[in-house]
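Novice: Take a look and give me a structure for this.
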Amino acid sequence: MSVYRPLHDGWTLSAVDTDAPITGRPAEMPAGVPATVPGCVHTDLMAAGLIEDPYLDDNETRLAWIGRTEWVYQTSFTWTPDQHERTDLVCDGLDTVATVVLNGVEVGRTANQHRSYRFPVRHLLRDGDNTLAVRFSSAYDYAEARRAALGDRPGAYDEPYQFIRKMACNFGWDWGPTVVTAGIWRPIGLSSWSGARLAEVRPLVTLDGTAGRVEVRVRVERTTERPHEITAEVAGIQARATLAAGAREAVLRIEVPDPEPWWPRGHGAQPLYDLTVRLGDDRWHRKIGFRTVELDREAFTISVNGRPIMVRGVNWIPDDCFPNRVTRDRLATRFAQATAANVNLLRIWGGGLYESEDFYELADSLGLMVWQDFPFACAAYPEEEPLRSEIAAEARENVTRLAPHPSLVLWCGNNENIEGHADWGWQETLAGRSWGGGLYYDLLPSIVAELDPTRPYWPGSPYSGAPDLPPNDPARGTIHIWDVWNHADYNRYAEYRPRFVAEFGFQGPPAYATLRRAVSGELAADAPLVLHHQKAIDGNGKLLRGLGDHLPAPETFDDWHYLTQLNQARAIAFGIGWFRTLAPHCSGTVLWQLNDCWPVTSWAAVDGDARRKPLWYALRRIYADRLLEIRDGAVFAVNDSAEPWHGELSVIRYGLGGEPLAKETFQVTAEPRSVARIELPGTLATAGDPAAELLAARLDDRRALVLFAEDSRVAYPAAEFDARAEPADGGYLVTVTARSIVRELALFPDRLDPAAEVDDMLITLLPGETATFRVTTGRELDPAALVTRPVLRCLNESAR
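Specialist: Next up, the predicted model:
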């Protein structure tokens, strides 16, 4: 029986003294610092009190020396010879340029954060005390040396991230800090075994009519050449194979009659089946799901079990710059936020990681589809050695590792590199040097075709389906829309008729409590420390210009915070609402982005301290199964549910005082997974006074409300309402009854208690209407503060 022993105790961390000058490096370098494994240098130095948190104020700037320093992790352990023939040192994740030394003997060198490593070390182990050291060279030194040898390549940032197989966004991004890490970031330990072990198990799971099929491909490592028996079992059905003397690969096939199919959330259940493979005492176990995945390459429609799925997606970035801090519980919280916002797909963006098993297991159980980018983003990547071999090895390992997960529905070659090569002026700069095309069009698809033919592969995003086509063509494949935010008003979304929008977004600041924790000084939109937590070029300028005619100009920081958060929510609701009315021509949207890795002004719906921004509440409404949208003189009933949506649609044109000016009712039926369009007569679609009227549509419990003019041009009365806050289980109920129109009512309880949350936001009330908000908090709050600004805000109040 194989035995695994983790080596996670007794580690220390020391900086390696070098003569090379490094800006900002302290005169006395840290030595013998207690270290946590798995972990990284930054978190260890923080735990020891040797550095400030790089996420706060502008500490990041003063800590750049960490990424240019060599570090050594060291531990001692006792070992007693056992009965096994082999003992391997198993390193699940080393970040990144490492030399591994056991008892003074070098056992291996690594240069890839995205791979695991296994080194035979039994001949080096001693009976009694042993020492293990892992020396990490500077990732900068390695990457810059590769760049010098291979020739420079263009990228989005002046950092060498494309020359090293490491999480690219560690080098900084337009939403992330530059914190170049090093460390033993995943488990490390000793594995002892004899005879043979399961080196690799790769199940290919499909659903053919009512039959579930599992083809289990097994590769073994062995110390003897005698035959071995391998078994695989799922749903009580077992297959056996005999591994002949000297053979190292076997295939076992199991057919499961009438399995329950795995479905994406909103389309059915997510039954999972235990798959167990045994080779002697060695055992491999995963949960699998039976389903098929197909991709219409022109329309870019993902079909599961033969059913086209309308994608309501979000982009996922690493949830922390220090991935060892991302626990299963933390992922579960983030996934709960995604599903509560009616998301059905997570796109793992190419500047990050292949995520942990916890990530994909949670996605399997929740029915969240996963689109996995290979880790290449926003740069021309060299294809020469040693990088090509590293890329091939990491791709083979991770395609194999992730094969069991039914949630994984797509492999994608890269993020924006094909577009960069075609449209960003790279070709002249490259002067014929490699840029990654051979990876995305040849190496990666060949690996996926060989190892995981059950899933589609797409060379990159944006991409139109062929190398000679414009990559960002809305008429085919996937597009990214970034003219909105960068320089165009968000109304421009309505000029697009895309097949699939894989990336688009609009910025807004984080929650007040998040910003207050991150910034110790003045909170002002242009305060230096606030601007340090805005990484986009001219980001705050774009925030203000983006208000356009939509919203009034802010006069105070509190106005700026509320209005720019509101504008972010509105921009995304406008875009997604439009794209959903185009279904099935438009088969999906993937918002940039769900989450943040630190406290920052960004495109995220959930900020770096896990607080939901107003965008999250808008996303929950606009991604609901059933949606009403008012556009271009019509009401659209979007029904992405399994049942027909029928009933009486009421459409009323109101004056701002709440008086009905025109009303019509319509009998409406929107079939399952379809969109119904209801044309409106001119009495409803045309306003007598655009600055003083609005249009409201209601079908069942869904309501849509639009004004005939931009809010900054509407003759709003000053908001009049009655508001009260009263204690309730787990917090407070805040009830607001409108005596006038109350536009975009929002409640920010985190201003009173950083842990407080509210259940809804951005509600417009007509005179006589009431809204009740539930505030969750463990503290006693001032009821008066809950119903006054800056906690309670509305648009016509802020414009007074």
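
Novice: Please make it C-alpha for all contacts and neighbour counts, starting now.
Specialist: OK.

Novice: For the closest residue to residue 524 other than its chain neighbours, give me its contacts.
Specialist: Sequence neighbours aside, residue 557 is the residue nearest to residue 524 in space, at 5.4 Å (criterion: CA to CA, 6 or more residues apart in numbering). The contact partners of residue 557, by CA atoms under 8 Å, 6 or more residues apart in numbering, come to 523-525.

Novice: tell me the centre residue of this protein?
Specialist: Centroid-nearest residue in the chain, with CA atoms, centre = their mean: residue 316, separated by 0.8 Å.

Novice: Isn't that one up against residue 594?
Specialist: Yes - at 5.9 Å, residue 316 and residue 594 qualify as touching, with contact defined as CA atoms under 8 Å.

Novice: Now do the shared contacts for those two.
Specialist: By CA under 8 Å, 6+ apart, no residue touches both residue 316 and residue 594.

Novice: residue ranges for the helices of the stretch 201-350 of the chain, please.
Specialist: 328-340 (DSSP state H, counting those that start in this stretch).

Novice: Hmm, residue 156 is touching residue 378, no?
Specialist: Yes - proximity of residue 156 to residue 378 meets the contact threshold set by CA under 8 Å, at 5.7 Å.

Novice: which of those two has more neighbours?
Specialist: Neighbour count, other CA atoms under 10 Å: between residue 156 and residue 378, residue 378 has more, with 22 against 13.

Novice: how close does residue 798 get to residue 744?
Specialist: 11 Å (CA to CA, to the nearest Å).

Novice: Can you get me a residue count around the closest residue to residue 634 other than its chain neighbours?
Specialist: In space, and not counting its chain neighbours, residue 634 is closest to residue 679: 4.4 Å by CA to CA, 6+ apart. Neighbour count of residue 679, defined by other CA under 10 Å: 16.

Novice: before we go on, could you also do this sequence so I can check it against the first one:
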Amino acid sequence: MKKKYDLSENWTFKIDDNIGGYNEFKEWMKCEVPGTVHTDLLNLGLIEDPFFEDNELELGWISECDWIYKTSFDLPDEFEKDSPVLIVFEGLDTIAEAFLNGESIYKFDNMFRSYKIDITSKLVEKNNKLEIKFISPIKYAKSLEDKHGKLYVELNTERAYIRKAQYSFGWDWGPSFPTMGVYKPIYLLQKDSVSIKNLKFNTLSISGSKAMVEVGVEVEGAVNPDCILEISLSLKGQLIKEKTVKDVYNKNIIKMEIDKPALWWPCCQGDQPLYSLSTVLKNKNEKIIDLEKRKVGIRTIEVILEENGENTFKFFINKKKIFIKGVNWIPTDSFLPRASEEKYRKLFFLAKKANCNMIRIWGGGVYEQDILYKLCDELGLMVWQDFMFACGAYPEYDEFIENIKIEVKQNVERLQHHPSLALWCGNNECEWLWYQKKDKDISKLPGYQIYHNLIPGLLKEVDPMRPYWPSSPSGNDEDPNDQNSGNTHQWNIWSNWVDYTEVIKDNSLFVSEFGFQAPANKKTWTAALSEKNMQCDNPMFVFHNKQVEGQKRIFQFLSDHLPVTCEWDDFIYLSQLNQGLALKNCIEHWRSNSPVTKGAIIWQLNDCWPAVSWSIIDSDLIPKLSYFFVRNVFAPKIITIEKEDSYLKLKLNNHNWDEVFTGCLKIHLIEQQSCKIINDYTKEIHINDCVNNTIQKIPVEELVKNGKYILVASVYSKDDKLVCRNFFIEQRWKDVKLPKPKIDIEIKSGAEAGYICLKSDLPAFFVDLYHPEISFLDRGFILLPGEEKRIMLKNKRHVPVEVDDIELFVLNNYLDN
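Specialist: Sure thing, here's the model as predicted:
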């Protein structure tokens, strides 16, 4: 059996003595492994918080220097004296050389790879000295750029030459902190002469009440006739299938037929049963030599690109078409070791609660930790996985290509068994940007062969069952971002100054990026800005919007739709509301545009620092107001309202395929000037399919005869629970006049959780609540007279809360006559 010995203790670090100056950092200092130079310095109080105001500008020297980490260890007593010992580096960031007892053991140049090195001949029993010298990633990348030539690359051009998280050099939503350090575990490993190297799982087919699955077991070492493999598949502790393989080879393929399989489904389409796959390697005496386990799911996945002679881009899971409701994922911290399991759990729980069914792992970050994919398996969140290439050309010289081959193979083999993993994608925007800015022939793009030959060739070998897409966006038209084929990135809206109402002109088959900016929540800024700088036009605040002219866009689009104020609290509310309305508008369009559009993936779910960005959850893991708009518009059932000719058409868009829905539609017609309900009526509805069902047509002339109006439409279940709600208004909200409502609040709380009740005398639009110690589980809603709105809340610190402590925001208050 394998034996492991962790090497995360007793590390120290310092700046390399060969670096001029910085003498205060040339004494050995305590540090953490896993960690980074930046976080180690921060923990020691030697630098200020990198995220505070513009401290980023003062910390560039860290990445320009070389650093040394060291520890010592004894050979573990439990290790056999006559068996080889490996040292395993799961991840070093990035350019480094390791020395053991004064002798070089390896030079590292890829943070996306793990490394196993035989150190048997260099070990002593006591006080082994391990030292790792990290080279400045900036100096290293620039030296390769000087050697091989500058490529077309967005932002910092040298980054393309180093296999390191590209976002660490700075992006249009994040700071520049090219980190260094031992960012993943290091340990000693001892194993038998023969062991299990890799374990794969595939669903070959599902037919009727049977599924055919395939288990691939790769064995390394000298396999002999005495070896036996035992493979078993269990569900909820019950053995489902087992097989024994007596003729064991280095590569073994075992097929098993499963009766009445429990199928894995994406969120909102079914359950996520996970089978326990166990593979045991034994000798003839039944002694266990090695053991590997995985959690796997039985499901098939296809991406259909053509149907009935027409281009399309649709996902089929278990032969059932799925509309994709997704979010893009970026690394959740500029300093990767701070991305805790708790962070992942909270973010992915929020994604599921927002009715998402896909996470796109963007190609400028990292191949993520195992916990991310494990959570996606459990929660039913499919994964669109980019390979780590983003927004530029990449070199193709031999050493670089060989490095990529190992990187791709390692990560595919590590992740292949996850049922959530839906698609591999070659890169993010490399081909589209080349087409836009360099050459209409994308085959001339340096790096093109990586995505069109190298990666697909490797996937045929190690993961042939999963769909592959060469780039995002991509298609079979000359322009990779053409709406007529493949997938698109919709950045005319926002980035090219086009208003979100123009989305009605978008006829994309599948949208894998679109977004709209807003600032982080008010509480998050308290740790990132001094109080005097909490102003919407303050340079320190603007510094945290990394897009060129990003802040100008905030004000431009805000003034197009809503009242503008520079009061801090009001600015955050209104700009977050504008983000929510923009995302709602776009997603409603694409859901209504079925069967043409088959998916929409928002840019972006999360942030890596306190920012004004496209995220719907800020860096403190607090949902923005827009999150709740997304949660509602990604719900299985939504009501859309469209003006067609002389009618308003109300449609129910239903994504619950197998459900027959019976309920009622309630319509409230509100006079703008008085904000009084001047008409309301109810209609029973019955829906038995998942298309856009027209449930009501209203002549516009009936609506306008009483002047300017707002229409609110609500769908209720047969037990009178609100299912979905929407509104229609002819003009933009900034041009509307509404009186202020009187909203009564009552708190009914327990120790850590409870709820509040809200009632209003007038229709109140987009109600938001704020308290620094309370999380409100619903925000941005419409509250009608006669309704009692109950909102669950969390109060983890048990802070006493009075009604007067809660800040209330409602759009009416900015539209008062």
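
Novice: quick one on the thing from earlier: of residue 798 and residue 744 of the first structure, who's got more company?
Specialist: Neighbour count, other CA under 10 Å: between residue 798 of the first structure and residue 744, residue 798 has more, with 20 against 17.

Novice: Skip the chain neighbours and tell me the closest residue to the equivalent of that one over in the second structure.
Specialist: By TM-score structural alignment, residue 798 of the first structure lines up with residue 814 in the second structure. Distances taken as CA to CA, 6+ apart place residue 563 nearest to residue 814 of the second structure, at 6.6 Å, with adjacent residues excluded.

Novice: What about the aligned partner of the one you found in the first structure, how many residues nearby?
Specialist: By TM-score structural alignment, residue 563 of the second structure lines up with residue 552 in the first structure. When counting by other CA under 10 Å, one arrives at 19 neighbours for residue 552 of the first structure.

Novice: Over to residue 552 of the first structure. Which of the three states is it?
Specialist: Look at residue 552 of the first structure: counting by DSSP: H, G, I helix; E, B strand; the rest coil, its state is coil.

Novice: Kindly report the same for residue 446 of the first structure.
Specialist: Residue 446 of the first structure - assigned by three-state DSSP - is helix.

Novice: same thing with residue 77 of the first structure?
Specialist: Per three-state DSSP, residue 77 of the first structure ends up strand.

Novice: Now do the same for it: its match in the second structure.
Specialist: Match for residue 77 of the first structure (TM-score structural alignment): residue 73.

Novice: separation between its match and residue 93 of the second structure?
Specialist: Residue 73 of the second structure is 22 Å from residue 93 of the second structure, by CA to CA.

Novice: now swap in residue 809 of the second structure and tell me
Specialist: From residue 809 of the second structure to residue 93 of the second structure the distance is 45 Å (CA to CA).

Novice: who has more neighbours, these two?
Specialist: Per other CA under 10 Å, whichever of residue 809 of the second structure and residue 93 has more neighbours is residue 93, with 26 against 21.

Novice: Give me the aligned partner of the more buried one over in the first structure.
Specialist: So residue 93 of the second structure corresponds to residue 95, using TM-score structural alignment.

Novice: Looks like its match contacts residue 187 (just checking).
Specialist: No - using CA under 8 Å, residue 95 of the first structure is not in contact with residue 187, being 11.9 Å away.

Novice: which residues sit in contact with the closest residue to residue 600 of the first structure other than its chain neighbours?
Specialist: Closest residue to residue 600 of the first structure apart from its sequence neighbours, by CA to CA, 6+ apart: residue 533 at 4.7 Å. Residues near residue 533 of the first structure by CA under 8 Å, 6+ apart: 57, 599-601.

Novice: The helix or strand that contains residue 371 of the first structure aligns to what range in the second structure?
Specialist: In this assignment (DSSP states H and E), residue 371 of the first structure forms part of strand 369-373. Aligning strand 369-373 of the first structure against the second structure (TM-score structural alignment) gives residues 382-386.

Novice: mind checking how far the matching stretch is from the chain centre?
Specialist: Here stretch 382-386 of the second structure shows a centroid-to-chain-centroid distance of 9 Å under the convention CA atoms, centre = their mean, to the nearest Å.

Novice: max-length helix in the second structure?
Specialist: Counting by DSSP state H, the longest helix found in the second structure is helix 568-592.

Novice: And residue 265 of the first structure, what's its match in the second structure?
Specialist: Using TM-score structural alignment, residue 265 of the first structure sits opposite residue 267 in the second structure.
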